[in-house]
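Asker: Pasted the sequence and its predicted model underneath.
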Amino acid sequence: MKANEYLLGCINCHPISNSTKSQATDRFVQVAHKIHGDKGYLYNLGSSNFICPSHGPQTLGNLRNHLSSITPCSVCDSLRLRDRYISQANKSNKGLTNIYFVSFTSKTSSESFFKVGLCFGSLEDRFKDWLVHYDITPIVFSTGNAADIYDLEQKIHQRIKEKQLSYTPMNAYNFGGASECFLASEECINKLKSYIINKTT
């Protein structure tokens, strides 16, 4: 049953609120049960949360996004993406993937930043669209079991967010993965380099 069957009306007359601070209404609960009923989520009228049977209370956020999401629970969604990536690695890359830690330097300005991410192929293939604007210098490039490498990357990204180091490149609109870029001191870079090497060798 497709979510769009229940997302009625244009952006102005849509029966479900588009606010990011919405509370569950009777109409929303009815539609949510029709769309996500097989997931066992629990909703309470007037609440800004819902209950995932596996991961407990979760924030509703934008109600329309909740209805159109495959897995509205953030933990369930993270696990779904992880499983999908590992499955792809098993099918096309013998269960392996690469983790990279690279620096970017603009070819036209003083902009510079760093990125940690995953790829199945070479850095040249991964960043072919970036090379027009940036010189790219590898700091670490390691290959390993996809599940272990995926978890390592996620842990690093979480740490970067916690430290509030995230950075949006000037040309971010052109590049996939631009939201994973960050700024850091030389000391932090050296520690991260050692951490990745220790975890992948």
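Answerer: Yep, that arrived.
Asker: rest of the way, CA atoms for contacts and neighbours
Answerer: OK.
Asker: quick one, helices of the protein?
Answerer: 26-36, 63-68, 74-92, 123-126, 146-162, 186-200 (DSSP state H).
Asker: Which residues belonging to the fifth one are considered buried?
Answerer: For helix 146-162, the buried set under the neighbour-count rule, 16 or more other Cα atoms under 10 Å, comprises Ala146, Ala147, Ile149, Tyr150, Leu152, Glu153, Ile156, His157, Ile160.
Asker: How about the second one?
Answerer: Counting neighbours by 16+ other Cα under 10 Å, one finds that the buried residues in helix 63-68 are Leu63, Arg64, His66, Leu67, Ser68.
Asker: then this one, side by side with the first:
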Amino acid sequence: MHAVRRESRDVDVVDAFVDLQQPDIADVVQQTQGRRIVVPLTLWHDDATAREVHGLASGDADVTVTAPIGPDWVLAELGVRRLIEAGARPTDTIVLAGGPADSERAVRDIGKAARLLSAVWGGRVHVGTTYGGLGSPLAEAIDIARAYQRRVVVSMYALTAPATVRGIGDLGADVVTGPLLAPGATDPTVVSLILARAAARGSWVPVGRDPARGA
């Protein structure tokens, strides 16, 4: 977030968290005044995060919640960069590892991320989710990829390395990429993506509403 703060000229940037980390987003909203824009740094729609931030927005007309930062072409391009760095070849079978998916909307978002990665990579991308939940389990997706009798490369769809990254190799993948953001590094394209979400000021669709169906 330091990089976002450096590049932001029109607004103050304040860190906040939805989980057990501090400062808690509810406290930050209460302790600040005026127009506030919440940008969820999630790569797909997450119901738990949506309930938390929309609860804050519903109680304060000056609070706006943007769309999450993913899926997006910027992240797909980063994913391909990580594939190349990991030594992926055009003949490999690629599996995007996302998750956890706690709703059908999350499954659709992760599926879209796989399609965007496929378009940039130029080849088919399978998709699996970790940590349980909805969607095809990653282990199952890797098994299906194995049927092509090629090397299986897992593309980590995460900003930073999740706790399960070491166990993914045990599922049968030949290669596992690094997360989208290299440890200790920032990427100007991700910074621009975050700032673009803030500038758009568009709200998430309320929890339980399917944007594809309009209700």
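Answerer: Good, I have the coordinates. If you're wondering where the values come from, they're calculated on a predicted model, not measured in any experiment.
Asker: what's the TM between chain one and chain two?
Answerer: Superposed pair, TM-score by TM-score structural alignment, normalised by the length of the first structure: 0.27. Supporting alignment: 98 aligned residues with a Cα RMSD of 6.0 Å.
Asker: Asn98 of the first structure is nearest to which of the helices of the first structure?
Answerer: Closest of the helices of the first structure to Asn98 of the first structure is helix 146-162, at 7.3 Å (criterion: Cα to Cα).
Asker: helices or strands up against the closest one?
Answerer: With contacts defined as 3 or more Cα pairs under 8 Å, 6 or more residues apart in numbering; DSSP states H and E, helix 146-162 of the first structure has these neighbours: helix 74-92, strand 96-106, strand 112-119.
Asker: Give me the three-state assignment for Arg115 of the second structure.
Answerer: helix (DSSP: H, G, I helix; E, B strand; the rest coil).
Asker: Which residue is the nearest non-sequential neighbour of it?
Answerer: Excluding the flanking residues, the one nearest Arg115 of the second structure by Cα to Cα, 6 or more residues apart in numbering is Val125, at 7.0 Å.
Asker: which residues sit in contact with the one you found?
Answerer: Thr93, Ile94, Val95, Leu96, Ala114, Arg115, Leu117, Ser118 (Cα atoms under 8 Å, 6 or more residues apart in numbering).
Asker: State the distance from it to Glu7 of the second structure.
Answerer: In this view, Val125 of the second structure and Glu7 of the second structure are 34 Å apart by Cα to Cα, to the nearest Å.
Asker: What of Arg81 of the second structure?
Answerer: 23 Å.
Asker: again, but for Arg108 of the second structure
Answerer: In terms of Cα to Cα, Arg108 of the second structure sits 32 Å off from Glu7 of the second structure.
Asker: quick revisit: could I get the helices of the first structure as a markdown table with distance to Tyr100 of the first structure?
Answerer: Listed next are the helices of the first structure as a markdown table, based on distance: least, Cα to Cα, whole Å:
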| stretch | distance to Tyr100 of the first structure |
| --- | --- |
| helix 26-36 | 37 |
| helix 63-68 | 32 |
| helix 74-92 | 16 |
| helix 123-126 | 8 |
| helix 146-162 | 9 |
| helix 186-200 | 9 |
